[in-house]
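>>> Generate a structure from the sequence data that follows.
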Amino acid sequence: MAFGITRQELLDWKRKVENGEIAFLTHYWLDSRFPGSKTVTKVGCKDLEKLISWGKQYGLKAEWIDKRKEGYPHFDLIGLKQKEILEKEGLTDYLWS
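Next up, the predicted model:
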């Protein structure tokens, strides 16, 4: 379950993804498979080659890209990897407790 973002934040993320930008969206998230995690960051881009290349620099594999029917391909960043990547990207505002 996702919560903690506004509709406008979601629409802005979708617009950036559709425009071929690497776009970040962090929201609160609860999933029993990841009991220690409270947030997830979605890093998306409709240009799959660009997204794959971006992910490689952080050790992310192309097969980890979430490709849903409605579009908006993205990596889900969780836990320590989420923190590491957001810090390297200079996006510490996306780190929530």
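
>>> Could you use CA atoms for every contact and neighbour count after this?
Will do.

>>> for the biggest helix by length in the chain, packing partners?
Taking DSSP state H as the assignment, the helix of the chain that covers the most residues is helix 7-18. The contact analysis (3 or more C-alpha pairs under 8 Å, 6 or more residues apart in numbering; DSSP states H and E) places helix 7-18 against strand 23-29, strand 71-77.

>>> Sequence B follows; please return its structure for comparison with A:
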Amino acid sequence: MAFGIRRSELQQWKAAVARGELAFLTHYWYDPRFPDMKTVTKVGCADLDKLTAWCTANGLNPRYIHHRRSFPHYDLMGAKQIEILRKELLYSHLERFHIMYKE
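Purely as a prediction, here's the structure:
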């Protein structure tokens, strides 16, 4: 279940994904399977070859890409989420969701 984002942010992410761009969407999140995780970053791209290559280049297994409708994405959590957001220079995600030094 997602929290802390505006509908317009979700729509912008979906539009970028549909255009075949790599798009990042971070939000608060709760899933009882991961009780220690408070946030998730969805890295989406409708171009599965591009998303697969991105996963591989970042040491992530493309097998875990979620093939959801028109919005395939990879979920980043924990230390890998922080590492990737820093690498992609998405400091605003880290600051906004208070994950810079947590998780």
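
>>> quick one: TM-score?
Overlay of the two chains. TM-score (TM-score structural alignment, normalised by the length of the first structure): 0.94; 96 aligned residues with a C-alpha RMSD of 0.8 Å.

>>> Relative to residue 49 of the first structure, which of the helices and strands packed on helix 7-18 of the first structure is closest?
Proximity to residue 49 of the first structure (C-alpha to C-alpha) singles out strand 71-77 among those, at 11.1 Å.

>>> Helix or strand: which one has the residue most central in space within the first structure?
Geometric centre of the first structure, nearest residue: residue 42, 1.4 Å, by C-alpha atoms, centre = their mean. In the assignment (DSSP states H and E), residue 42 of the first structure maps to strand 39-44.

>>> And that strand, how far out from the chain middle?
In terms of C-alpha atoms, centre = their mean, to the nearest Å, the centre of strand 39-44 of the first structure is found 2 Å from the chain centre.

>>> next one: stretch 66-79 of the first structure
With C-alpha atoms, centre = their mean, you get 7 Å for stretch 66-79 of the first structure.

>>> can you check stretch 5-14 of the second structure too?
The answer for stretch 5-14 of the second structure is 13 Å, by C-alpha atoms, centre = their mean.

>>> Can you give the contact residues for that stretch?
23, 24, 25, 27, 44, 71 (C-alpha atoms under 8 Å, 6 or more residues apart in numbering).

>>> Pick out the most distant pair among these.
Top of the distance list for the contacts of stretch 5-14 of the second structure (C-alpha to C-alpha): 27 and 71, 16.2 Å.

>>> Format the contacts of stretch 5-14 of the second structure as TSV; extra columns: distance to residue 89 of the second structure and neighbour count.
Converted to TSV, the contacts of stretch 5-14 of the second structure look like this (distance: C-alpha to C-alpha, whole Å; neighbours: other C-alpha atoms under 10 Å):
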residue	distance to residue 89 of the second structure	neighbour count
23	13	21
24	11	22
25	13	17
27	17	20
44	17	29
71	23	20
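
>>> Now flag whichever of those is closest to residue 64 of the second structure.
Distances from residue 64 of the second structure to the contacts of stretch 5-14 of the second structure, taken by C-alpha to C-alpha, are shortest for residue 44, at 12.3 Å.
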